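>>> Requesting a structural model of the entry that follows:
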Amino acid sequence: MDDRNPAVAGSWRLALIDPSSQEHAPTREQLETLGALAGRVVETQVWTSPEPDRLALVDLAVVDLTQPHEAPIEVLLDTVTVAPHLPVLVIVLRTDPDLASRCLVAGAHAVVRTSAGDPNYPSTLLSAVQDLLRVSRPVPGGRRATTGALARANPEVFGTLVHRYAQEVQARVDLRRGAATEGMKGPRRDGLAAISAVLVELEAGPRDLTDVHIVALRSLCRDTSATAQRQLVHDARLALVETMGRLAGRYRSKALYSRRESGEADDGALA
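A predicted model of the protein is given here:
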């Protein structure tokens, strides 16, 4: 990874990751025409999956999830995991808001929603690319900078949550290996529930959960073998999905309670 600053460079180096195994000529052309709008040369490479060595040489990864794919979130998680220093932009269909939300929780820095014939798509895409290349900077050591408010405003609390989250992931790895049955601590039943409760209490958002997940995963993967890293990534994904569900459930319950107390709607209407 070099110290090149794409925000002021004369060219942008983009990686278009298209897991559908189809040539997305329109998407590639749209990315390259951004150069004319922004006064830059745009170099775009198209891959079907993230490649760590090649991702180290680009400024931005664009993951195109507009075509059907059996595991779109896994493609995004793979991209975030192998290149945590890199800003990631995801393109999804406007008709799939659930996928857009899951992408934000799974590590996307920004999501652009599009539909067939959307006249605002080029300008929206350009704005998102410019924002990411200007704001989301690589940091020393190749670690992706945290972007949520929690890490900036409460670094001590953030560090504690990362430690607790990492413990839960490691406990799941140990349990899978059978180590927990030999006297080592297994995962607590309420461990992730407690973490999600703290996040809600702090009014943390999806980006904060993603920051906790990524920093914990990077810490766990340090000085481990490739096989162990694959296991860690797998169990961290399970922990992320579980925590994401718990976080969403708590926020929904909180919203329902607040609306009921204010008399905005009854339980039947809210349900």
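
>>> drop to CA atoms for contacts and neighbour counts, all remaining ones
Will do.

>>> check contacts around V233.
81, 217 (Cα atoms under 8 Å, 6 or more residues apart in numbering).

>>> quick one, strands of the chain?
Remark: strands assigned in the chain by DSSP state E are 11-17, 41-47, 60-64, 88-93, 110-114.

>>> Could you list the buried residues of the second one?
Translated: strand 41-47. In terms of neighbour count (16 or more other Cα atoms under 10 Å), strand 41-47 has its buried residues at 41-42, 44, 46-47.

>>> Highest mean neighbour count out of the strands of the chain?
Across these, the average number of neighbours (mean count of other Cα atoms under 10 Å) peaks for strand 60-64, which reaches a mean of 25.

>>> Neighbours of the residue lying closest to I195 once chain neighbours are set aside, how many?
Excluding the flanking residues, the one nearest I195 by Cα to Cα, 6 or more residues apart in numbering is L161, at 6.8 Å. Residues lying near L161 (other Cα atoms under 10 Å) number 21.

>>> Distance-wise, check L161 relative to R260.
Distance of L161 to R260, computed by Cα to Cα, to the nearest Å: 31 Å.

>>> And V90, by the same measure?
36 Å.

>>> One more, please, to line up against the first structure:
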Amino acid sequence: MVAVEQLGFEFAVEPRRLTKVSPARLATFADCPRRYRLSYLDRPTPQRSGPWAHSTLGAVVHNALRALFELPPERRTPVRAAQLVSEHWQDAGFADAEQAAVYRDRAKTWVMEYVEHNDVSSTPVGLERWVSAPVNPEPGQPPSMIIEGRADRIDERDAELVIVDYKTGRRAPDEYEARSSQALAMYAVAAARTLRRPCHRVELHHLPTGTVAAAEHTPDTLRRHLTRAEETAEDLRVATDTLTAGGDREVLFPVNPGVRCSWCDFRPSCAEGQQAAPPAKSWELLAP
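Have a look, this model is predicted:
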């Protein structure tokens, strides 16, 4: 009788389980493992802080621009862009109604100038598009993880995809930031696999200053980002599996206290974070 092993079957070997990772999950785990556990593993979800004005502002601008690109090209005007800001506006996290009104007007100006100074006539191939792909940093090897996430915008230019990410923060980005962004690189790889078109260019569009920071990735630069992501994903997988098996959550997901604890969403549920830094006001991170 011929043994099944001789036929090339290895039924005793379980296939490797692929870990699903997103840029947000990887960044959270790398920044503070405890915050990762509080965000994604602990149920019910522990107490969080209230809304942040800068997050509200960013969400409003993102939603307004998404709605703008959903319109026919001839209706994508500066005036309509400003109207969409008003339609999507929220006051959550601002100091008071007066401050909220100031930033609502600023956001209107930002999107109006964005439409005036950028070509918005082409319809994107993706708006808030979810992309996902099994990957391995080493070419020709079986997948080692599944990368996934939601890209703000995916354009098509000269038969190639371009990843566009909107920013409304305090500081204008530069080419280095675009090139070093693990999130943009992961979106580029996942978009290329999902939409079956090459994708090398990534862009950060900073609305407050009108800055467009762009970078052109190569297979090597994308591979380096994927290698980093794989290393973090493996640490995350081991910690999660060990926790499920009864491991010590404080050892597996240690706190990483620092100045960032001032504005951590889970500050109310983290005594070490409260001791590490004073609480930030909910509007302190707004762009000046």
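
>>> TM-score, when you put one on top of the other?
With the length set by TM-score structural alignment, normalised by the length of the first structure, the two chains reach a TM-score of 0.26; 111 aligned residues with a Cα RMSD of 5.7 Å.

>>> just to revisit the earlier point, looking at the strands of the first structure, which is closest to Y251 of the first structure?
Judged by Cα to Cα, the one of the strands of the first structure that comes nearest to Y251 of the first structure is strand 110-114, at 21.4 Å.

>>> List of residues touching the closest one?
Here strand 110-114 of the first structure makes contact (Cα under 8 Å, 6+ apart) with 88-94, 100, 103-104, 121, 124-125, 128, 132.

>>> relative to strand 60-64, how tilted is it?
Put simply, strand 110-114 of the first structure runs at 40 degrees to strand 60-64, going by axes from the mean of the first three to the mean of the last three Cα atoms, to 10 degrees.

>>> Now do strand 110-114 of the first structure against strand 88-93: the angle between them, please.
Counting by the same axes, to 10 degrees, strand 110-114 of the first structure lies at 20 degrees to strand 88-93.

>>> And T56 of the second structure, which helix or strand is it part of?
Following DSSP states H and E, one finds T56 of the second structure within helix 53-69.

>>> on contacts alone, who are the packing partners of that helix?
Packing partners of helix 53-69 of the second structure (3 or more Cα pairs under 8 Å, 6 or more residues apart in numbering; DSSP states H and E): helix 78-88, helix 97-117, strand 126-135.

>>> would TSV of the strands of the first structure with distance to V169 of the first structure be doable?
Formatted as TSV, the strands of the first structure follow (distance: least, Cα to Cα, whole Å):
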stretch	distance to V169 of the first structure
strand 11-17	28
strand 41-47	30
strand 60-64	26
strand 88-93	24
strand 110-114	26
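
>>> Do you have the helices of the second structure handy? List them.
Ranges of helices within the second structure are 23-31, 33-36, 53-69, 78-88, 97-117, 175-180, 182-195, 219-244, 249-252, 271-276, based on DSSP state H.

>>> Contacts for the longest strand seen in the second structure, please.
Looking across the second structure with DSSP E, the single longest strand is strand 145-157. Strand 145-157 of the second structure is contacted from outside by 18-23, 62, 123-136, 161-166, 186-187, 190, 230, 233, using Cα under 8 Å, 6+ apart.

>>> Are any of those residues buried, and if so which?
Buried members of those, scored by 16+ other Cα under 10 Å, are 18-23, 62, 124, 126-127, 131-136, 161-166, 186-187, 190, 230, 233.

>>> can I get the helices of the second structure in TSV with distance to E156 of the second structure?
Formatted as TSV, the helices of the second structure follow (distance: least, Cα to Cα, whole Å):
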stretch	distance to E156 of the second structure
helix 23-31	22
helix 33-36	34
helix 53-69	14
helix 78-88	22
helix 97-117	18
helix 175-180	18
helix 182-195	11
helix 219-244	19
helix 249-252	43
helix 271-276	44
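
>>> hang on, Y187 of the second structure packs against I163?
Yes - here Y187 of the second structure reaches I163: they are 7.1 Å apart, a contact under Cα atoms under 8 Å.

>>> Could you report the separation of the residue nearest to I195 of the first structure from V41 of the first structure?
L161 of the first structure sits 42 Å away from V41 of the first structure, going by Cα to Cα.

>>> before we move on, what about V92 of the first structure?
25 Å.

>>> among the helices and strands packed on helix 53-69 of the second structure, which is nearest L252 of the second structure?
Of all these, strand 126-135 sits nearest to L252 of the second structure, with 26.0 Å by Cα to Cα.

>>> OK, contacts around the closest residue in space to V79 of the second structure that isn't next to it in sequence?
The shortest distance from V79 of the second structure to any non-neighbouring residue, by Cα to Cα, 6+ apart, is to M112 (6.7 Å). Listed by Cα under 8 Å, 6+ apart, the contact set of M112 of the second structure reads 77-79, 81-82.

>>> Nearest to K108 of the second structure among these?
For those, the nearest to K108 of the second structure is A82 (4.5 Å; Cα to Cα).

>>> What is the neighbour count of that closest one?
Neighbour count for A82 of the second structure, taken as other Cα under 10 Å: 25.

>>> ditto for S123 of the first structure
12.

>>> Please report the distance of it from V241 of the first structure.
Going from S123 of the first structure to V241 of the first structure by Cα to Cα gives 32 Å.

>>> again with V90 of the first structure
Computed as Cα to Cα, the V90 of the first structure to V241 of the first structure distance reads 18 Å.

>>> can you check V157 of the first structure too?
In this view, V157 of the first structure and V241 of the first structure are 22 Å apart by Cα to Cα.

>>> Could you do L60 of the first structure as well?
L60 of the first structure sits 25 Å away from V241 of the first structure when distances are taken as Cα to Cα.

>>> the longest helix in the first structure is where?
As assigned by DSSP H, the longest helix anywhere in the first structure is helix 226-262.

>>> Go through that one and flag the buried ones.
Residues of helix 226-262 of the first structure classed as buried by neighbour count (16+ other Cα under 10 Å): 229, 231-237, 239-240, 243-244, 246-247, 250-251, 256.

>>> now do the same end-to-end measure for stretch 202-212 of the second structure.
With Cα to Cα applied, stretch 202-212 of the second structure spans 10 Å between its terminal residues.

>>> Likewise for stretch 148-167 of the second structure?
20 Å.

>>> Can you tell me, leaving aside adjacent residues, what's nearest to L77 of the first structure?
Once flanking residues are discounted, L77 of the first structure sits nearest to A106: 6.3 Å by Cα to Cα, 6+ apart.

>>> Provide a list of residues in contact with L84 of the second structure.
Contacts for L84 of the second structure were tallied using Cα under 8 Å, 6+ apart; they are 64-65, 67-68.

>>> what about it, distance to G126 of the second structure?
Per Cα to Cα, L84 of the second structure is found 19 Å from G126 of the second structure.

>>> which one is I73 of the first structure nearest to, not counting chain neighbours?
Nearest residue to I73 of the first structure in three dimensions, chain neighbours excluded: C103, at 6.6 Å (Cα to Cα, 6+ apart).
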